[in-house]
Every structure is written in C-alpha cells, then in structure tokens.
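Participant: no letters, just coordinates:
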C-alpha cells in the first residue's frame, strides 16, 4: 500500500466533514481537477482508507436516547469463551460497539436503548444471557460531552 500525501489527507478531512460532497465540490475544496480528485478518491477507497459512507441518525428521534457503557467480566478467559461471547454480541442490534480490553474487566460494551426500563430488559435478556458473563458494571451517560467518528488526518 502506498503512502498518502498532503492532498489525500485534505480529501480525507473534507470527506469526514461531509461525506455527501459531490466530486466537483470536493475538487474545489482540495484545489484539484475533478478527474484527479475522483481518481484519488477511488484509490483511497480501494486501499481501505475510506471504509464506507453512512448517515448519522438522531438517537433521540428514534427512541434510543439512553446511552450506556457496560463493563463485562467473563467467568473464564479462554479462547472458546471469548469466541462465543464475541459471536453472541454481534447478533444484538442494541449493541453499538464492543471492545475486548486489558485491565480489570474483559469487554466494554456501548449500547443505545430507549430508557432505563429498556436498559433493564437489555441487561437481563442480552448482556447477562451472553456466554460466560460473570459480572457487569453499567455506566449510564448523563451528558454526551463529545461524540465524533472523525480520525485526525
């Protein structure tokens, strides 16, 4: 994979700011011809720098206003338990992110639910029913101070 240059970085920053830019608008922002811009954008996508495009939805408008983080500790830390847990977590629509972490617990789960009652159902029906779960600690979010998907480029 080849290195990206200053113009590629400008393209990536612009696309992070607004993924709906037309090629003409993007070319204007990065001071390139539309043809050269389109070729660079294709290459950045092909080389995996751009993983896809999506709309950011309003959790509040879609009755998913409560954000929770859940620390999960497993009863055993063996490959089969890790695999079973990861496979089961992938099937839950409520789970937005799940990360295996180092430290005092095994996984950090990020989920969006309607409210506390929905969270209690999610905890008992989803999290506690996952393979190998021994202990959980939940952190409901009181205020989202910063929420971004942007990566410094």
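Facilitator: Nice, thanks for sending it over. Keep in mind it's a predicted model, so treat the numbers as computed, not measured. Numbering: from 1, shown residues only.
Participant: C-alpha from now on. contacts and neighbour counts both.
Facilitator: Noted.
Participant: which neighbouring elements make contact with the helix or strand hosting residue 134?
Facilitator: Using DSSP states H and E, residue 134 maps to strand 133-140. Applying 3 or more CA pairs under 8 Å, 6 or more residues apart in numbering; DSSP states H and E, one finds that strand 133-140 contacts strand 66-74.
Participant: presented hereafter is structure B, for comparison with structure A:
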C-alpha cells in the first residue's frame, strides 16, 4: 500500500497512533470522526499492508543511563555488494548502534551510537565498529544536546 492509496482517514489514524500508540479504539474513532468498526478495519489493513510496522514503548535512554550519543562516519575499503552485505550484517549485531544509514557522499555510512559514557563509546568504536568487515576509516562527532528526537510520523 503506497502513500497515494492512503485517504484522509488513514492519514489521521496514522498521525494519532504514531504519537499515541496505546489510544483506545473508541477514542481513536471519535477523534477521526468514524465509528469503531471502520477504524478497526482500517487499522488491521494498515498493519497487514506493513504501513504500521508495530507498536512499542519509547524508553527514555537518558533515564536508562545511556546519555552519551556519538555520530560516526564510516568509510569502507570495499563497496561492492558482498562487502556492503558483510558490513550490514555486522552492524545488526551491535546493540549500541541505534541507527545506521548508507550515505551518498564522502563516506559510506552514518551511525548513531548510544552508550553510557565516553569510555564505553571508545571501547565500542575500537573493539566493535572498527573491527567490522571492510572498515577503513571512521570519524566521530559527539552530540552535546538533542534538540529534537522522535520516531517516524505519518506526515
């Protein structure tokens, strides 16, 4: 189901559940201006089609003691498909890597790494990230403050 196949009610439902995933069906129906049955059917369709990928709790990483954030540029020595697949597989096994994006530019990947401290980050960089397949060079940028951090929205 593509974006072009979402009507105003689907978009309204998505905007609300993206922020309030635990909203009751009755309240969601009231807020989008439909009855419960069509809202439930729309939710099921959005879930089955993969537009809604799931529901989860948003845990505050700072309250969990993981307030050190670093962004890491990674340059690979080999960017053929096999090398990219090996690097990607390695990234998936590293819990402290919160996000990984392949980039078109002067480097190949941008990582968001969240740890408890600079010392923990240095260990992750030295022992894990730098040891991933085909890593030739990394550059680290430490975040001083998160001005805006949120999940994906339906807009």
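Facilitator: Yes, it's here. Small disclaimer: the values here were computed from a predicted structure and weren't measured.
Participant: buried residues, the strand holding residue 134 of the first structure. List them.
Facilitator: Neighbour-count burial for strand 133-140 of the first structure, counted by 16 or more other CA atoms under 10 Å, picks out 133, 136, 140.
Participant: average gap between that strand and the second structure?
Facilitator: Mean deviation of strand 133-140 of the first structure relative to the second structure after superposition (mean CA distance after the TM-score superposition for the first structure): 0.6 Å.
Participant: residue range for that strand in the second structure?
Facilitator: Aligned by TM-score structural alignment, strand 133-140 of the first structure falls on residues 135-142 of the second structure.
Participant: got it, and stretch 10-19 of the first structure?
Facilitator: The aligned range for stretch 10-19 of the first structure is 12-21, by TM-score structural alignment.
Participant: hmm, back to that, pipe the buried residues of strand 133-140 of the first structure into CSV and attach distance to residue 24 of the first structure per row.
Facilitator: Below are these laid out as CSV (distance: CA to CA, whole Å):
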residue, distance to residue 24 of the first structure
133, 51
136, 50
140, 43
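Participant: which one of the residues you listed is nearest to residue 15 of the first structure?
Facilitator: Each of those was checked against residue 15 of the first structure using CA to CA; the closest is residue 140, at 31.7 Å.
Participant: tell me the contacts of the residue nearest to the spatial centre of the first structure?
Facilitator: What sits nearest the mean C-alpha location of the first structure, by CA atoms, centre = their mean, is residue 97, with 5.8 Å. By CA atoms under 8 Å, 6 or more residues apart in numbering, the contact set of residue 97 of the first structure is 109-111.
Participant: before we move on, back to that, report the angle between the strand holding residue 134 of the first structure and strand 66-74.
Facilitator: Here the directions of strand 133-140 of the first structure and strand 66-74 differ by 160 degrees (axes from the mean of the first three to the mean of the last three CA atoms, to 10 degrees).
Participant: and the contacts of strand 133-140 of the first structure?
Facilitator: Here strand 133-140 of the first structure makes contact (CA under 8 Å, 6+ apart) with 66-75, 127.
Participant: try it again at 10 Å.
Facilitator: For strand 133-140 of the first structure, the external contacting residues (CA atoms under 10 Å, 6 or more residues apart in numbering) are 66-76, 81, 85, 105-112, 115-116, 119, 123, 127-128.
Participant: how about stretch 74-86 of the first structure?
Facilitator: Here stretch 74-86 of the first structure makes contact (CA under 10 Å, 6+ apart) with 87, 89, 98-100, 105-107, 127, 129-136.
Participant: among those, name the ones in strands.
Facilitator: Counted as lying in strands by DSSP state E, out of those, are 98-100, 107, 133-136.
Participant: OK, contacts around the alignment partner in the second structure of residue 116 of the first structure?
Facilitator: Taking TM-score structural alignment, residue 116 of the first structure has residue 118 as its aligned residue in the second structure. The contact partners of residue 118 of the second structure, by CA under 10 Å, 6+ apart, come to 67-70, 124, 142.
Participant: check those and tell me the two furthest apart.
Facilitator: Across those, no pair lies farther apart than 67 and 124, at 14.9 Å, counting by CA to CA.
Participant: distance of residue 94 of the second structure from residue 128 of the second structure?
Facilitator: For residue 94 of the second structure, the distance to residue 128 of the second structure equals 8 Å [CA to CA, to the nearest Å].
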